[in-house]
Structure formats: C-alpha cells, structure tokens
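In: With the sequence up front, the predicted model follows.
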Amino acid sequence: MKRWVWLGLLGGAVACTKVPERPPVETEDVCPGTEEMSLPTRSQSSLDAEDGSESVLITFRPRVSASAMASTDAFAEDARRVGAHVSHRFPRINTIAANVTPEARAALANNPDVLRVEPNRPVHAFGMPSLSPSLWQGALPPNTRGSTGEYTDGLKAVQAPQVWDANGDGELDVGAPSGTNIKVCIIDSGWDSRHPELAAAYIGGKDFLDGDDEPLDQGKVDGVLQWGGGHGMHTAATIAAQLGAGAHVRPGEEPNGVAGVAPTVSLLVARVLNVNGDGNTANVIAAIDWCVSQGANIASLSLGSVADSDAEKLAFEKAQEAGVLAIAATGNRGTNETSYPAGYDTVIAVGAVDSNSAWAPFSQYGDFVSLVGPGVGVLSATIVGGAPYGDVQAAGTRYASEPLEYTAVGVYTGKMVYCGLGERVSSCGQGATCDGFVALVDRGGGILFQEKARNAIRAGAKAIIIGNNTTEGGGGFTLTDPAEYWVPTTAVTLASTNTLKGLAGQDVTVDVSGLDYLRQSGTSMATPHVAGVAALAWSACPALTNVQLRAVLQESAHDLGDTGKDQKFGYGLVQAKAAVDLAKLRCPSPAP
C-alpha cells in the first residue's frame, strides 16, 4: 500500500497516527529533458541580515534653530556614528529609516535626542491575486465614448454613471464631473504600462523598491524578472479606467473592457509592494510624502498592517495638513481588528460589501470603519495576459474550465489520455508518448496538483485537464510553485470529467490564454471605489478642503446595517450622485 507525505489539497491535511517506513523509491522512465524542467528552483536569500541587524524607523526630537532637512541630516550622522546604515530620510516627520545591529539600537535608545525607535514593520496588499516594456510618456486625451457594457456592478452600485452619463448612452456628458484635474495617487504594487485602460490617466510615478521613476509591477523571483499579480493595476483601473479602451476580455464579455469610477482623473502611481504583495513602512511613508510633493489630492492605499506605527501616523497627519485625502482598506481577516493606515484618524477606512450591499464576511470591522464599497467579485484591469482563461474542446463540444494558478499559457491539440489519479509517471499508461498528449487527471488521492502535473509532464503531456471529483465546480486550484516548468493546465467540473473520460483516445484541444481583466475580492477592491467617488465629488467643487470632502462622503453615504454609523458599514455605502450633489450645495464658490 502506497503512503504519501501530502495527505490533502489546498491546505487541508489528513492526520496520521503512524507513518510506516517508506518503501524503496522505484525508478520510472521519464521523457528526455522533463526531469530537469520540472525540478523546482528555490531562492536561498533571506530577509535577515547576516550580522543580525534589523530595519527600524528612528524618530528624533526636533532641533531648535535648524531646518527640517538640516536636522534630519544631523540625525542621520548621529545614527551612522553608532553603526546604523541609513536608507531613508523623512524631514517632515524628523525620522530616518536604517538597518541597525542590536548594539546600535541600544546606543540609539540611550541617546536623549531620540524620541523612539520602532520596527520598520512589513505591510501587505489586502486581496492579492496569484500570477522592460516601455513606460508611457505623457498623457493622452481621455476617451469620452464607450459602451454601457463597461459599467461594472460596482460602478453602478456607487452611482458613478449617474454622475457622468445621466442619459445612459455610453458617453461622458459634457460638463459633468468625471474627475478632471483631480490627482489620485495609488500606493500599491505598481502598474502595467502596456494596458490601454490607463494610458490617458497616467501622469507619473515612482518605484520605491527599485529607486527609479518606472513603477512597473515587476520584480525578480529567483533571479528571473516576472510580472506581479496586478494588485495595483486592478485598484488603479477601478478608479481611472477610461471609456472605450478595451483589451483582451473573456469571450462574451464587453469588448471595451471596464470604465473607472472617475474616468478622467490624473493618475500618480507609487510602487511600494513587491510582486508577492509585500512591502514595509518606510516605503509607505516615502510614498505618501512623494504623493504630497506631486500635488496629489487623494491617496488610495489597498494595503496595511495590523500593527500601528507612530512614524507612519505622523506622516499621514502631515499629508492631511498638506490637503491630501487619504483612503485605505480595513483588511481581510473578517475580525474586529484595526488595520493601519486605515485606523489612523486622518485616514478614511473602507470596508467591503457584496453585490447585494451585504457585509462581506472577510471585511475587518470596528469603530474605525468609515465607509464601505463594492469588494466582492469586482471586475477590473490586471497585468496584460495575467488572468488565464481556459477552454477545452472535444468532439465539437466546448467545456467550461478554470485554469490552475501558475499554469502556462498556450494552445495544444493532441490525443487525450486518461491518467487516473496521476500518482506516478506510469499512471498515463501505454497511451502516453513523449511526442505529446493531453492528460486527463482525476482530483483526489491525497496528492497535490503539482505532483499530478509533474508526473503527467514527465510522461510527455503537453497539456493537462484536472477533473473535479465533487459537484462544487471546476476550479480554485493551484500548481503551488510559480518557479517550476508547467504546461497549460485547466480544471473541469465533475459532469464534464465523466463525459471526457468517454472520449479518451480522441483529439482534444486545451486553450489557456491570458486575459487582461480579472475579478477579485477584498477590501482592496472596495477602497478605490471610495477614492473614485471622492474624485468625482472634488471635481464637482475643487474649492472644498479635504476635511470638508470627507464629511460630504460620509453624510451622503447610503446607510446600511444599524441606523447611523456602525462597526461593519461605518456611515454606509459611498454614493457618487449624492456626494456630487452635496458637494455642489456646500461649495464655497460657484461649482463648475
């Protein structure tokens, strides 16, 4: 009887009371070259420095008769003298970021000029999906004509088309507020300059990871340059995607793509998250400072940490004093737990609701919640080709399928071979050939999908179909490791699996192509809906202050849950038409 180390799928493991000794490993014949291709590559890099140093934020007491810059330079020199390696200076908040050894940290703590030393805590994207082009130089005139098919459920839920397309003809109404002259700064994972949805909106960016002015959602993984998951692209397009600028969409969906809540805003992009959706406090502080320096009106942050930071809090206070309206996600733990920067008083904290305006169970809640926005199954732009779409065709029939996470993209037609559970290379039997075939593999058996795929590939498979063994659907599966060599791999429902088994031996086509739009869920997706509505209301009355605009958004929201402000919905679901009307009513000068 075979024993397997992994006894479960997608995190579900079966406990064993006794694990017997493993039998000798049998040697199997594999197709030439496939053994090397399917070996995973691992990075030996570590976030911990060899000398035991840690990254910290050091805040000093202001020095009398010295400018903020001069004081910060002096502080940095003080830190260097005790062995700190300074990486960032933040004159506005008398803070520097540095790597320090335990000895250096102790010396700084004893310095009477040091107010505090705190960790440069990690921050993460809220709602991260799984997965050197030229950067666009200069903005194009925005499109004013498209299709009402671009109006997503989220867009309609926040009333955006009612503001700039009141007659519903798919065109921007002349003179209607649509975000013009409002600068929105996205602090996230960067963007994809190849995507047409943001070509007219983008006016500049900064990459705080690579230290350049090209904030592309790209980075090296095990030495290989890869595109990220598109988190920043998705949030940016929710705000700024323009009409009629479609890219590659799923068959049957609107060819013009999607429209943003405020389709004529000016977009600034600050990249602080790597391709895995991870970042740190110092870069968030640097990014909000940069947004201020670029004249941003609104900062949208779909990221955070459950720990607060005094330095970060001060940075957002300074941003508010400079006139910026900061908006951030509450987080996706579904708990009564405050995340930051959403939890600071100077930031609008955004939770998520579904298409029925019901509270999303993943949305963090508490007294800090200000507003909610659509955050379940939100359709928006992603990295070009970053949303795989699967299509299986056999005997003239198409079968709906869902690609596995990290699948290769491509089209292959070949004889289909049934490989059972795929527990061995030999599972595909005599039908397998190194010249290529389509492997049909059952889900289950306590074997990870990546093991099934490796065995099929070693047997010669050029494409793989995973057959579900339950009625729950055909997807949500992963190949686990993005660094391995994979072939187009997609999953079908139980009903389709049973039909396809009867077609073994016939030619089957597996087509996994990359789409440019993706549905995602999270408070990350809700946050840009609120930022977009803020841009619409502000463009209706630019004379409003950021504090006045926040009041407009909260007072015009659609109350949900308990009457008045509550822990799950805050003041309610943000409403563009109501917010624009209230902004015009309160405008201290005639609204445009």
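Out: Yep, that arrived. Residues are numbered from 1 along each chain as shown.
In: From now on I want contacts and neighbour counts done on CA atoms only, so please keep to that.
Out: Noted.
In: I figured residue 365 was touching residue 339, is that so?
Out: No: Residue 365 is beyond contact range of residue 339, at 9.5 Å (criterion: C-alpha atoms under 8 Å).
In: how about the helices in the stretch 151-300 of the chain?
Out: Using DSSP state H, counting those that start in this stretch, the helices of the stretch 151-300 of the chain run over residues 153-157, 160-164, 231-240, 281-293.
In: just the chain next, same as before
Out: For the chain, the helices defined by DSSP state H occupy 34-37, 68-81, 102-109, 153-157, 160-164, 231-240, 281-293, 310-321, 449-458, 494-501, 523-540, 546-556, 576-586.
In: List the buried residues in the first one.
Out: Neighbour-count burial for helix 34-37, counted by 16 or more other C-alpha atoms under 10 Å, picks out residue 34.
In: ditto for stretch 316-326
Out: Buried residues in stretch 316-326, defined by neighbour count with 16+ other C-alpha under 10 Å: 316, 317, 318, 319, 320, 322, 323, 324, 325, 326.
In: In TSV, list these along with distance to residue 182.
Out: Output for the buried residues of stretch 316-326, formatted as TSV (distance: C-alpha to C-alpha, whole Å):
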residue	distance to residue 182
316	19
317	21
318	20
319	16
320	16
322	15
323	12
324	11
325	12
326	14
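In: With neighbour numbers in mind, choose between residue 365 and residue 339.
Out: The neighbour comparison of residue 365 against residue 339 (other C-alpha atoms under 10 Å) goes to residue 365, with 29 against 25.
In: which residues sit in contact with the one residue sitting closest to the centre of the chain?
Out: In the chain, the residue lying closest to the centroid (C-alpha atoms, centre = their mean) is residue 231, at 2.2 Å. Residue 231 makes contact with 125, 127, 128, 129, 188, 189, 190, 277, 382, according to C-alpha atoms under 8 Å, 6 or more residues apart in numbering.
In: Out of the helices of the chain, flag the one nearest residue 9.
Out: Proximity to residue 9 (C-alpha to C-alpha) singles out helix 449-458 among the helices of the chain, at 7.7 Å.
In: which helices and strands does the closest one pack with?
Out: helix 34-37 (3 or more C-alpha pairs under 8 Å, 6 or more residues apart in numbering; DSSP states H and E).
In: Run the chain-centre distance for the helix it packs on.
Out: 32 Å (C-alpha atoms, centre = their mean, to the nearest Å).
In: name the helices or strands packed onto it?
Out: If contacts are counted by 3+ C-alpha pairs under 8 Å, 6+ apart, helix 34-37 sits against helix 449-458.
In: Included below, for side-by-side comparison, is a second structure:
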Amino acid sequence: MSVRPAQLLRLGLPAAMVAATLVAVTGSSGTAEVSAGTRPFPANLRPERASGPAYDAKSVIVQFKPTATTSARKAALSRVRGTPDVSVTSDVVTVTGDVPAAELLKKVNADPAVELASLNYLRRKSATPNDWLYRNYQKYLPYVRVNQAWDLTRSAGSQTVAVLDTGVDAGHPDLAGHLLPGYNTFNTALPPNDGDGHGTSVTGIIAAGTSNTIGIAGVAWNAKVRPVKVLDDNGNGSDANVINGINWAVRNGARVINMSLGGDGDNPVLHTAIKNAVAKGVVLVAASGNTGVSAPHYPAAYPEVLSVGATSWYGALTEFSTYGDTVDIAAPGFDITSTAPRAKTPAGYDPYWLGLSGTSFSSPIVAGVAALVRNKWPSFTPAQVMARLKATARDAGPRGIDPYYGAGMLDAYAALGGKWTTDFPVAGADGNDQPSRAVALTSSASSTFGVEGDVDWYRVDSPAARNLAVSLT
C-alpha cells in the first residue's frame, strides 16, 4: 500500500485478526461529512414488493355452520380429501388437503356444511419492520436492541424531534408524513432545503417511515421531525445559526433536539441557549466529534447535552470518535445506511446512502430512542431522560464510566423497560489503544490481544511518500 508521512496503522482483533490503514474522517464546522466509502443504493437490487399477503400453501381455515352435523362435517372433508388439525366437532378448524391452498379454498367454500372459509394467512410480530433495507443493511440496530425496544413501544407520540443540520429533502418518499414545517436560519423566507445530504441522512435515521415496505426503518418509528437548517450546503455554519436554530426549535414545540455538528471553542452565548432549552424541558443530543482525540467538542461537551460517541456495529470504538470525560454514551456510527437527497441520487439508484460513518450518525440513533423514552414517561425532565439512557447502557471498554464509551453502549430495550442483558466484552485501555497514542513503528513489533475488541495503533513516520509492506502474523 502507498502511505503518506505519519501514516497510522490499526491492528485489531474483533472476530478475526485484521490489519487496516486509517481512513481520515474530516468535517467542516465539526460535522461528520459523508465518508469516502459512502455509496448510493442501486435500484436494481431493490427487492420486488410482495404481490399479496403471505399464506400457508397447504391449508385453509374452515368455519362450519352451527347446524352442520358431525357426519356432514366429515363428509365435507372427505370430498376435498382434507385432514383437520382438531376434531370436526369444533366450529373452526384448520384443514390440510392434497391440493394447493387456493384450490382447496374453492372446494370447501362450495360445500353446504361450510359457513366461512379463508386462506391461512401468515402473520409475524408487528414490531419487525418490512422496510427492504432493514434486514440486510441496518444490522447495527439489534446491537443496541432497538428491534426489541419496538416490542415495548413504537411511538414517539407528541415528542417532536428537531434536527439542526443542513436541512432536509422534504419530498423524500421515506420521510413522507414525518416532517413538520421547519426553519432556515440563513434565509427565513426559504424552506430548509438540503443541498449537502448530511441533514437528510440524519433525519432518516431518526424518523424514516418504519414498516412502510420501502427503504430503511427509522429508530423512532413514527416520529415527527422539524428540520432546522443551521449548516449551509457545504456543511458550514456559525454559532449564531445554531443558537437561532435552538431557540426556534424550542419555541415551536421540539421536545428532543439532535445536533450532529460541532467544533472547538466554548461559547457562553451558545451555552446559555442550551441551558434555556433544557429549562423548557428539551432533551439535547449531540455528536461527540470525529477528531479521534480528547479535546472537547462543542456543543456536545456541555454537561446539559448528551454527548454520543461512535462504535462499529459490534460495539468496538471507532478510530475517529472523539473521546474524553465529556462523552456520555456510545452508539453505532460506522457503515450506517440512511436516506439521501433525491437531487444527489444518480439515475438507476434509489435515494439512500450506504456506508455512512461518523458520530453524526450515532447521535440520531440515541436521539430517536430519547424520543421514545420521553413519550413513555412524558413527565421526565431532560436530566431524567439522560440519566435513564446512561443508567441502562451496556458497559463497554474499561469497566464503569470511561472516557471512550461514557456510560456504555446504548441499550434501547433496557431504556424502555426491558430486561437487562450482558455487558460487552472488556477491551481495556492500554498504551496505544487510540490513534493519538500510536506507537512509532521502525521495524518489527509484537503485541498481545487480551480480549475480543482490543485495538493497538502503530505509527509509521516517513520524510516522503513511499511504499510500505506490512506483514501481520
């Protein structure tokens, strides 16, 4: 591979030993840009919608007339060569025949002893979404037990979520019915359109139509979002934009605010706006940052804001996730799938992006769960919602609260009242567990992986670009 000066190498042992070079994640104004690996979803890979409801291919349900005698019922089954699963003395039986179900249904309907008959339709747990990208491309959601949480609640109710970002593609089919009027802090006469894509992706993670047979499943299932454009079409914005966005969202009924943005600098005016929002009962969630170092990232670093770090699908901290004492909780933020603006979708593709990476995409997962928690316990204060999410998190990394995962990995099911489950394996911090602490590599080196999830970083310094061969045994 070709490397630049001060190239970083990451050696890890998740399930199988692998080696990979660091992929730099950059963002203007602290946003998590759409990563270089982001790709649209080809329309020709979209599954065909089912032509009709599924049913058992060999059986039908038969309801006999109350006046039908036992002998009449037996005769009816004999004529169709049917076998009941219960005694024919029951008024309703499931009948299996030697012909396809549709043909069997016609035969039993023609019998004078039968009052009603129907195909034996198949049902499934209603909380399992039928969105065609959910099963294969959103496998990270079960790791934070969002799928189980939907068995407890699938409604954000009146807990409106404001997304402060680059705006939204208001006509996206997977966001239809989930968007409320928004606000454009750059020009209040214009709608909060999204010329970047970041905001549309963040919004989809929270509130894409769930179980609507298309696209992805939104975490908050049927949430309503107010899109607030505080970043321009290049992903840039100032604190003035963010402050105006927060104030507008509060005035217009937002109960949860997601901010997948940030940067350096502690601004007391911004902090005041955040404290005022919390005083009005609003929960604020923000991305911890993509710097890979421990410098505070604002607004996530403010104590009133729930700061979210990013992990892989399986709970390993990503190399880009900003860490430190201000991180409160972690959630998947690598290889995420979400909605994309139609204007940025090439012909032959559907308006979805695969491979999104950054804390920008872990934050809305937490914000969506926060909306579900608020709806279940509407009297909770913002501090109580934050405490609930942190207290029910699954410990990951060093035991207890740590600067990498905060309280641990989000556990949506436990947060909504489900049973506790096991913590993630210990992956304790050592001398080179983060990019900023990479060990200079000049020749061969050896390392011991103590537990699954342990990661060691190495740095190769070179005065000029050159080829480097790395052998991992």
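Out: Received it, and whenever you're ready, just let me know what you need. Since the structure is predicted, the reported quantities are computational estimates derived from the model, not experimental observations.
In: Turn the helices of structure 1 into CSV, columns for distance to residue 118 of structure 1.
Out: Listed next are those as CSV, based on distance: least, C-alpha to C-alpha, whole Å:
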stretch, distance to residue 118 of structure 1
helix 34-37, 44
helix 68-81, 14
helix 102-109, 10
helix 153-157, 39
helix 160-164, 42
helix 231-240, 27
helix 281-293, 10
helix 310-321, 8
helix 449-458, 41
helix 494-501, 53
helix 523-540, 26
helix 546-556, 29
helix 576-586, 39
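In: who are the neighbours in contact with the equivalent of residue 182 of structure 1 over in structure 2?
Out: By TM-score structural alignment, residue 182 of structure 1 lines up with residue 159 in structure 2. Taking C-alpha under 8 Å, 6+ apart, we find residue 159 of structure 2 in contact with 223, 224, 254, 255, 256, 371, 372, 374, 375.
In: about what we covered before: and the residue nearest to the centre of structure 1, what pairs with it in structure 2?
Out: By TM-score structural alignment, residue 231 of structure 1 lines up with residue 198 in structure 2.
In: May I ask which of the contacts of residue 231 of structure 1 has the most neighbours?
Out: Neighbour counts for these (other C-alpha under 10 Å) peak at residue 189, which has 35 neighbours.
In: That one and residue 532 of structure 1: what is the separation?
Out: Computed as C-alpha to C-alpha, to the nearest Å, the residue 189 of structure 1 to residue 532 of structure 1 distance reads 18 Å.
In: do residue 75 of structure 1 as well
Out: Using C-alpha to C-alpha, residue 75 of structure 1 is found at 39 Å from residue 532 of structure 1.
In: What of residue 245 of structure 1?
Out: The gap separating residue 245 of structure 1 from residue 532 of structure 1 is 18 Å, by C-alpha to C-alpha.
In: before we move on, the earlier item: what's the overlap in contacts for residue 365 and residue 339 of structure 1?
Out: Common contacts of residue 365 of structure 1 and residue 339, defined by C-alpha under 8 Å, 6+ apart, comprise residue 330.
In: quick one: the helices in the stretch 1-150 of structure 2?
Out: Under DSSP H, counting those that start in this stretch, the stretch 1-150 of structure 2 gives helices at 70-79, 101-109, 134-137, 146-152.
In: gap between the last one and the chain center?
Out: Helix 146-152 of structure 2 sits 13 Å away from the centroid of its parent chain (C-alpha atoms, centre = their mean).
In: Residue 190 of structure 2: neighbour count?
Out: 11.
In: Would you confirm that it contacts residue 184?
Out: Yes: assessed by C-alpha under 8 Å, residue 190 of structure 2 is found in contact with residue 184 at 6.4 Å.
In: so residue 367 of structure 2 sits right up against residue 260, yeah?
Out: No: Residue 367 of structure 2 is beyond contact range of residue 260, at 10.4 Å (criterion: C-alpha under 8 Å).
In: quick one: the residue lying farthest from the centre of structure 2 from residue 94 of structure 2, how far?
Out: Residue farthest from the centre of structure 2, counting by C-alpha atoms, centre = their mean, is residue 71 at 57.7 Å. To residue 94 of structure 2, residue 71 of structure 2 is 18 Å away according to C-alpha to C-alpha.
In: neighbour-wise, which of residue 245 and residue 532 of structure 1 wins?
Out: Between residue 245 of structure 1 and residue 532, counted using other C-alpha under 10 Å, residue 532 has the larger neighbour count: 29 against 22.
In: Please name the residues that touch the aligned residue in structure 2 for that one.
Out: Under the alignment (TM-score structural alignment), residue 532 of structure 1 pairs with residue 368 in structure 2. Counting by C-alpha under 8 Å, 6+ apart, residue 368 of structure 2 makes contact with 205, 206, 207, 219, 220.
In: Just the buried subset of the residues you listed, written out for PyMOL, thanks.
Out: Of the contacts of residue 368 of structure 2, the buried ones can be selected in PyMOL as follows, counting by 16+ other C-alpha under 10 Å:
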select buried, resi 205+206+207+219+220
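In: Next, format the contacts of residue 368 of structure 2 as JSON lines and append distance to residue 270 of structure 2.
Out: Below are the contacts of residue 368 of structure 2 laid out as JSON lines (distance: C-alpha to C-alpha, whole Å):
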{"residue": "205", "distance to residue 270 of structure 2": "26"}
{"residue": "206", "distance to residue 270 of structure 2": "24"}
{"residue": "207", "distance to residue 270 of structure 2": "26"}
{"residue": "219", "distance to residue 270 of structure 2": "28"}
{"residue": "220", "distance to residue 270 of structure 2": "27"}
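In: quick revisit: which one, of the helices of the stretch 1-150 of structure 2, ends up nearest to residue 313 of structure 2?
Out: Among these, helix 134-137 comes nearest to residue 313 of structure 2, with 10.9 Å by C-alpha to C-alpha.
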